[in-house]
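Undergrad: Pasted the sequence and its predicted model underneath.
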Amino acid sequence: MTAINVLLQPTAAYLITDSATTDSNGVLIDIRSKVTVLSRFRAAIAWTGAGPIHAAGQADRRISEALVSKGVSSQAELLAALPLIAAEMHAENAAYIDTGHDTAVSVFVALWSKKRREPQLWACHGDQSVFGPSYVPYSMVRLRQYVTCPPDVDPDGWCRAAFGRVVDFADPKSFRPSVDGVALLEAQRHIREGIGVWGGYSVGGSANLTTVSAKGIRERVLKTWPDKVGEKISPAVT
């Protein structure tokens, strides 16, 4: 599981992510940002589902090369191209995944719309597990928020339990990304994944906040955890 949280507030779009990459046994194999910044498009992309072939910074290069090869030169063309790139990355995963676990690629985009002069969130995913049975895989949809939660739980109820109160992610007074983003990731750090394939805990490394607004794109590390490459993540260690 990758902790990717995206939310929209009146003046900015936010990506709140961890930076851990684990193997199928839950062992930490890399600590690196999961956000690709595309400054000339005033956009930032959070991605998950890409495997080792896209790790260690290769996803940034893979996406940048694909955008160049497809001749992308505008925000509209970017949003049209990203689902195609994600589908290509998903197909590449099949070459090395031998666990029977299909890692469909998710792409979450935070951008400042140059045309409408507003923050926006967009996303696509490789199956219907994220956006429901009516969703067409690898089609781009517009969002107001998305929060990573344990499977088969009520997201509102889980967030209420995590914060001890009702949270309105769209309200800067109710949810302060630079403060409450850490609390959100701390709660997600305790989500244990399935036994066997992709078992164990997988949220760690650091708590990262990416802000996209009219002022530009800002990346911040809000907190680091003492997780060590080569070892399993222990959520009790803060």
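TA: Looks like it came in fine.

Undergrad: Every contact and neighbour count from this point should use C-alpha atoms.
TA: Fine.

Undergrad: For this structure, just list every one of the helices.
TA: Assigned by DSSP state H, the helices in the chain fall at 58-69, 75-93, 155-163, 177-189.

Undergrad: Dump those to JSON lines, plus mean neighbour count.
TA: Converted to JSON lines, these look like this (neighbours: other C-alpha atoms under 10 Å):
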{"stretch": "helix 58-69", "mean neighbour count": "15"}
{"stretch": "helix 75-93", "mean neighbour count": "18"}
{"stretch": "helix 155-163", "mean neighbour count": "14"}
{"stretch": "helix 177-189", "mean neighbour count": "20"}
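
Undergrad: So for residue 122, which of the ones you listed sits nearest?
TA: Among those, helix 75-93 comes nearest to residue 122, with 7.9 Å by C-alpha to C-alpha.

Undergrad: then this one, side by side with the first:
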Amino acid sequence: MSAINAIVTPSASYMISDGLRYNNGEVTCVDYDKSFVLRGMRAAVAATGDAKTGHFFRAAIEGEFTHFEDVIAAGSEFFVEGFKAFAHRFCGGNAVSNAVLIGWLESENRPAAFAIDLQEGLGKWGGASRSVPDAQNGVLGEHPIIASPCPSLEELLAAQYPIGSAGDGVSPEAKLLHMLEVQRRMRADDGNYYVGGHALLTSIDASGVRQRVVYRWPNDKVGEVIGPERDMDWKAFRRELKGGRWRWR
């Protein structure tokens, strides 16, 4: 279970992803990049599920398109058919993923973010079967906010996440990291935790694309079980984010 979140503002699109890679429940890497800038475009793609999924979509997109608008115009069919081929080649015909794209729409001169839920066969994610609702599966849609996996309302309220408060003084980058901290405490289907390692931020505006690691969870180690910090003071955490005092790394 990877975590990918995105936020769009009037001037930029932002995406953040965690850096854990694991095999059969065992963490094998804590600084694995899951978000990829698309060559020749002001755009980036990331995907949950099998660790190769994001690499696959980057190669597939770069092999067929030169403009972000063309990727979006290709629509759901491009991703559904591509994921079907990927699942049968690499995952025994059973895979599930959420693909996220952010970029700058040149023709409209604005930022945007898109997501699509994908499932082939029974689906396999994080070592356990998981289905995607029929109403969501295979539909590429534009969204101002994306959270994958999406926490429950109760989890967001408990973490004092700023729901629907665009003018609360918290930056988009801080909101994305806040969401990652919530997702870090969500158990996967097998009962384990799989969000952590590092937080890789991708930002895109009219001037171009930037990527940087903005945080690392120091307790996450290869070969060890991921255990989110239990003493999180959400009130203090949110106060630091809002005041711009968070220890970005």
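TA: All right, it came through fine. Worth saying up front: this structure is predicted, and the values here are computed from it rather than measured.

Undergrad: Dump the helices of structure 1 to JSON lines, plus distance to residue 128 of structure 1.
TA: JSON lines is the format used below for those (distance: least, C-alpha to C-alpha, whole Å):
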{"stretch": "helix 58-69", "distance to residue 128 of structure 1": "23"}
{"stretch": "helix 75-93", "distance to residue 128 of structure 1": "14"}
{"stretch": "helix 155-163", "distance to residue 128 of structure 1": "17"}
{"stretch": "helix 177-189", "distance to residue 128 of structure 1": "22"}
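
Undergrad: Quick one, which of those helices gets closest to residue 8 of structure 1.
TA: helix 177-189 (10.4 Å).

Undergrad: which position in structure 1 aligns with residue 239 of structure 2?
TA: Here residue 239 of structure 2 stays unmatched in structure 1, going by TM-score structural alignment.

Undergrad: what's the burial count for residue 239 of structure 2?
TA: 14 (other C-alpha atoms under 10 Å).

Undergrad: go on, residue 208 of structure 2?
TA: Neighbour tally, residue 208 of structure 2, other C-alpha under 10 Å: 13.

Undergrad: Name the nearest residue to it, ignoring sequence neighbours.
TA: In this structure, residue 208 of structure 2 finds its nearest non-sequential neighbour in residue 42, 6.0 Å apart by C-alpha to C-alpha, 6 or more residues apart in numbering.

Undergrad: where do the strands sit along structure 1?
TA: 4-9, 12-17, 20-22, 28-31, 35-38, 43-48, 106-113, 118-124, 141-143, 145-146, 192-193, 200-201, 206-213, 216-224 (DSSP state E).

Undergrad: Same list (those) but as a markdown table, adding distance to residue 235 of structure 1.
TA: As requested, those are exported to a markdown table (distance: least, C-alpha to C-alpha, whole Å):
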| stretch | distance to residue 235 of structure 1 |
| --- | --- |
| strand 4-9 | 17 |
| strand 12-17 | 16 |
| strand 20-22 | 13 |
| strand 28-31 | 13 |
| strand 35-38 | 22 |
| strand 43-48 | 20 |
| strand 106-113 | 24 |
| strand 118-124 | 28 |
| strand 141-143 | 29 |
| strand 145-146 | 22 |
| strand 192-193 | 9 |
| strand 200-201 | 7 |
| strand 206-213 | 12 |
| strand 216-224 | 12 |
